[in-house]
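In: Requesting a structural model of the entry that follows:
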Amino acid sequence: MPQPFQKDNLYQNGVDTVTDFAFDENVARVFPDMVHRSIPGYATLLTVMQAVFRHYFKNTPQPLVYDLGCSVGGVTLALAHVLPADSRFIGVDNAAQMLIRYRDAIRQANLNERVEPIQADITQMNLLDCDAICLNFILQFLPPESRQLMLQRCFDALKPHGICFVAEKTRQSENTQAFHEQFKRNNGYSELEIAKKRLAVEKIMQIDDDTTIVSRAKSVGFCQITPVFNALGFQGWVMQKKTTAA
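Out: Reported below is the predicted structural model:
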């Protein structure tokens, strides 16, 4: 059984060599603390998602929701709390250690009958027809040339009236970047930790500006794209599939 989540201290040591960021056991054991201390308004983002999904699916029989890149289960747990008891979730992650934590969180929340965890590459797996898809801070870790194709796969899997919720860190001005670093200092990260984390993620996380993200979504067919969250450049959109004939 996994141990309780711990405080993020991964970059406190004085080792000069910084390896590329990976969703391994070290990250899995501190992930909730890392996310809440690094992403401005993360708790609010989850409550926004709850409002959006409740609005769309409170009267939908047996809605099926994909949580792609489900990590340790924060999104699935938040949405399961507000959606009807017959709603179903498929949580997908390619990181084995994250999925171990996800399964444990689902078990502790008594959601085993509603949630199916799958270890897979989201860019390669077949998606079932579904009502909603969550892509929370996932596209930014895919190669830029794969992001529109991933959105296309999501669009194709959604039923009419279905939604894709996308949250991403977006490219910002120097001032906003400075505000974000101050946010992390306020949450207890040292200058060394901030610098090392920046080096660790710079190769594997290439961020887009918001117009690029929206343009990709429009290109694959999403007809209604509503911005619903923005905190120091961390943004969220509700993207709805076209519901009427052309």
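
In: only C-alpha atoms for contact and neighbour calcs from this point on.
Out: Noted.

In: ok, longest strand in this structure?
Out: strand 158-169 (DSSP state E).

In: Can you name the next helix or strand after it?
Out: helix 174-186 (DSSP states H and E).

In: Quick one: distance of that following helix to the chain centre.
Out: 21 Å (Cα atoms, centre = their mean, to the nearest Å).

In: Strands along this structure, start to end?
Out: Going by DSSP E, the chain shows strands at 64-68, 88-93, 115-119, 130-136, 158-169, 222-231, 234-241.

In: and those strands as a markdown table, adding distance to residue 211 and mean neighbour count?
Out: Shown next, in a markdown table, are the strands of the chain (distance: least, Cα to Cα, whole Å; neighbours: other Cα atoms under 10 Å):
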| stretch | distance to residue 211 | mean neighbour count |
| --- | --- | --- |
| strand 64-68 | 22 | 24 |
| strand 88-93 | 27 | 22 |
| strand 115-119 | 31 | 18 |
| strand 130-136 | 17 | 23 |
| strand 158-169 | 12 | 22 |
| strand 222-231 | 11 | 16 |
| strand 234-241 | 11 | 22 |
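
In: Columns distance to residue 143 on top of those, output as a markdown table?
Out: Shown next, in a markdown table, are the strands of the chain (distance: least, Cα to Cα, whole Å):
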| stretch | distance to residue 143 |
| --- | --- |
| strand 64-68 | 16 |
| strand 88-93 | 16 |
| strand 115-119 | 20 |
| strand 130-136 | 15 |
| strand 158-169 | 14 |
| strand 222-231 | 21 |
| strand 234-241 | 19 |
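
In: among those, which is nearest residue 103?
Out: For residue 103, the closest of the strands of the chain is strand 115-119, at 6.7 Å, according to Cα to Cα.

In: Which elements pack onto that closest one?
Out: strand 88-93, helix 96-108 (3 or more Cα pairs under 8 Å, 6 or more residues apart in numbering; DSSP states H and E).

In: closest to residue 229 out of the ones you listed?
Out: Per Cα to Cα, nearest to residue 229 of those: strand 88-93, 22.7 Å.

In: Leaving out chain neighbours, which residue sits closest to residue 79?
Out: Spatial nearest neighbour of residue 79, chain neighbours left out: residue 50 (5.6 Å); criterion: Cα to Cα, 6 or more residues apart in numbering.

In: Now do the same contact list for that neighbour.
Out: 78-79, 82 (Cα atoms under 8 Å, 6 or more residues apart in numbering).

In: Repeat that for residue 116.
Out: Per Cα under 8 Å, 6+ apart, neighbours of residue 116: 89-91.

In: Next, the structure of the following sequence, for comparison with the previous one:
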Amino acid sequence: MPASKDSLYASPLGEIAAFSFDENVVKVFPDMIRRSVPGYGTMISAIGLLAGRYARENSRCYDLGCSLGAAALAMRANIAVRNCKIVAVDCSEAMIEQCRRDIELAPAEVDIEWRCADIRDIEIRDASVVVLNFTLQFIPLEDRGRFIAGLYDGLLPGGVLILSEKLAFDDKRQQDLQTEMHHLFKKAQGYSELEISQKRTALENVLIPETFSEHRARLEAAGFSSVEVWFQYFNFASMIALK
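Out: Model (predicted):
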């Protein structure tokens, strides 16, 4: 599917609906994510490298909240061990159907299983790599602790969780600065003030960011022995949690 330019919020909207990953978003998602998330391409490339490092024979690698499968495809390109399966899950039927169409055009030795489901309902087992690439932020706060604990239980000893999130900051000056810089980034990518404002409204109460300290505390409570930020660009960061 050719990538289309994201202009979903370019015209004034009388009523702004809550953001959802529907067919309209699917059509423009590659452009939207590239122009909205600083460093996205770098993170995807590194996820592939990390999967190549941590994937084991006879194990599974999970891309939870896979959208159009960028992380899953990066993992597939770097995994060299035998009998390692990638499971890519998203609750958007439109996203998964597009993934299935795209994958038919690019067969490879490493199998990807595409599942349309709520990631909270997926049993994680025999996992060497789990990826949550800007996914946890869309899960209700009250479900996050139990969900992360389930991922930990499903990871093999020595496995890795890669968690990328939009961050909040305890210090108001940092919060204001990082928010301002993100808006400037989006303006530099061609988004107008109207687009930025309307999308922010659409995401309100849908995307709930947390601080790094909150993420770290939850991961350590689940049992992860080491948690560090490996990449950050303004208020977007990616963490590595080791079991």
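
In: Can you calculate the TM-score here?
Out: Once superposed, the chains reach a TM-score of 0.93 (TM-score structural alignment, normalised by the length of structure 2), with 237 aligned residues with a Cα RMSD of 1.4 Å.

In: For the counterpart of residue 191 of structure 1 in structure 2, grab the count of nearby residues.
Out: For residue 191 of structure 1, the aligned position in structure 2 is residue 193, judged by TM-score structural alignment. The number of residues packed near residue 193 of structure 2 is 13, by other Cα atoms under 10 Å.

In: My read is that residue 193 of structure 2 contacts residue 187, right?
Out: Yes - Residue 193 of structure 2 is within contact range of residue 187, at 7.5 Å (criterion: Cα atoms under 8 Å).

In: Aligned to residue 183 of structure 2, what sits in structure 1?
Out: In structure 1, residue 183 of structure 2 lands on residue 181 (TM-score structural alignment).

In: Name the nearest residue to its match, ignoring sequence neighbours.
Out: Closest residue in space to residue 181 of structure 1, ignoring its immediate chain neighbours: residue 194 at 7.3 Å, by Cα to Cα, 6+ apart.

In: middle-most residue in structure 1, spatially?
Out: The residue lying closest to the centre of structure 1 (Cα atoms, centre = their mean) is residue 136, at 1.8 Å.

In: of the helices and strands packed on strand 115-119 of structure 1, which approaches residue 171 of structure 1 most closely?
Out: Closest among these, using Cα to Cα: strand 88-93, at 25.1 Å.

In: average distance between that closest one and structure 2?
Out: Compared with structure 2 after fitting, strand 88-93 of structure 1 deviates on average by 0.7 Å (mean Cα distance after the TM-score superposition for structure 1).

In: equivalent range in structure 2 for that strand?
Out: Going by TM-score structural alignment, strand 88-93 of structure 1 lines up with residues 85-90 of structure 2.

In: same deal with stretch 135-149 of structure 1?
Out: Using TM-score structural alignment, stretch 135-149 of structure 1 pairs with 132-146 in structure 2.

In: in that stretch, what's buried?
Out: 132-139, 144 (16 or more other Cα atoms under 10 Å).

In: now stretch 27-43 of structure 1
Out: 27-32, 34, 37-42.

In: One more: stretch 42-57 of structure 2?
Out: 43-52, 55-56.

In: what do you get for stretch 208-221 of structure 1?
Out: Here stretch 208-221 of structure 1 shows 208, 210, 213-214, 216-218, 220-221 as buried, counting by 16+ other Cα under 10 Å.

In: and what of stretch 197-210 of structure 2?
Out: Taking 16+ other Cα under 10 Å as the criterion, stretch 197-210 of structure 2 shows 198-199, 202-203, 207-210 as buried.

In: for these, which one is nearest residue 107 of structure 2?
Out: Nearest member of these to residue 107 of structure 2, counting by Cα to Cα, is residue 207, at 33.7 Å.

In: Counterpart of that closest one over in structure 1?
Out: By TM-score structural alignment, residue 207 of structure 2 lines up with residue 205.

In: So its match versus residue 138 of structure 1, what's the distance?
Out: 9 Å (Cα to Cα, to the nearest Å).

In: repeat for residue 234 of structure 1
Out: For residue 234 of structure 1, the distance to residue 138 of structure 1 - Cα to Cα - is 12 Å.

In: what sits in contact with each of the two?
Out: 167-168.

In: if we can go back for a sec, quick one: work out the angle between the longest strand of structure 1 and strand 64-68.
Out: On the basis of axes from the mean of the first three to the mean of the last three Cα atoms, to 10 degrees, strand 158-169 of structure 1 is oriented at 30 degrees to strand 64-68.

In: Strand 158-169 of structure 1 vs structure 2, average distance?
Out: Counting by mean Cα distance after the TM-score superposition for structure 1, strand 158-169 of structure 1 comes out at 0.7 Å.

In: hmm, who's touching that strand?
Out: 49, 129-140, 154-155, 207-208, 233-243.

In: Next: stretch 176-185 of structure 1.
Out: Contacts of stretch 176-185 of structure 1 (Cα under 8 Å, 6+ apart): 37-38, 40, 191, 194, 232-233.

In: Give me the contacts around the match of stretch 135-149 of structure 1.
Out: Against stretch 132-146 of structure 2 from outside (Cα under 8 Å, 6+ apart): 63-66, 71, 161-166, 206-210, 218, 222.

In: any idea how far it is from the chain center?
Out: 11 Å.

In: Stretch 44-53 of structure 2 now?
Out: 14 Å.

In: isn't residue 29 of structure 2 right up against residue 2?
Out: No - assessed by Cα under 8 Å, residue 29 of structure 2 is found out of contact with residue 2, at 10.8 Å.

In: about what we covered before: and which of the buried residues of stretch 132-146 of structure 2 is nearest residue 6 of structure 2?
Out: residue 134 (18.6 Å).

In: matching residues in structure 2 for the longest strand of structure 1?
Out: Strand 158-169 of structure 1 covers residues 155-166 of structure 2 once aligned (TM-score structural alignment).

In: picking that back up, can you check which of the helices and strands packed on strand 115-119 of structure 1 gets nearest to residue 12 of structure 1?
Out: Here helix 96-108 is closest among these (Cα to Cα), at 21.8 Å.

In: Measure the mean distance from that closest one to structure 2 post-superposition.
Out: Mean deviation for helix 96-108 of structure 1: 1.3 Å (mean Cα distance after the TM-score superposition for structure 1).
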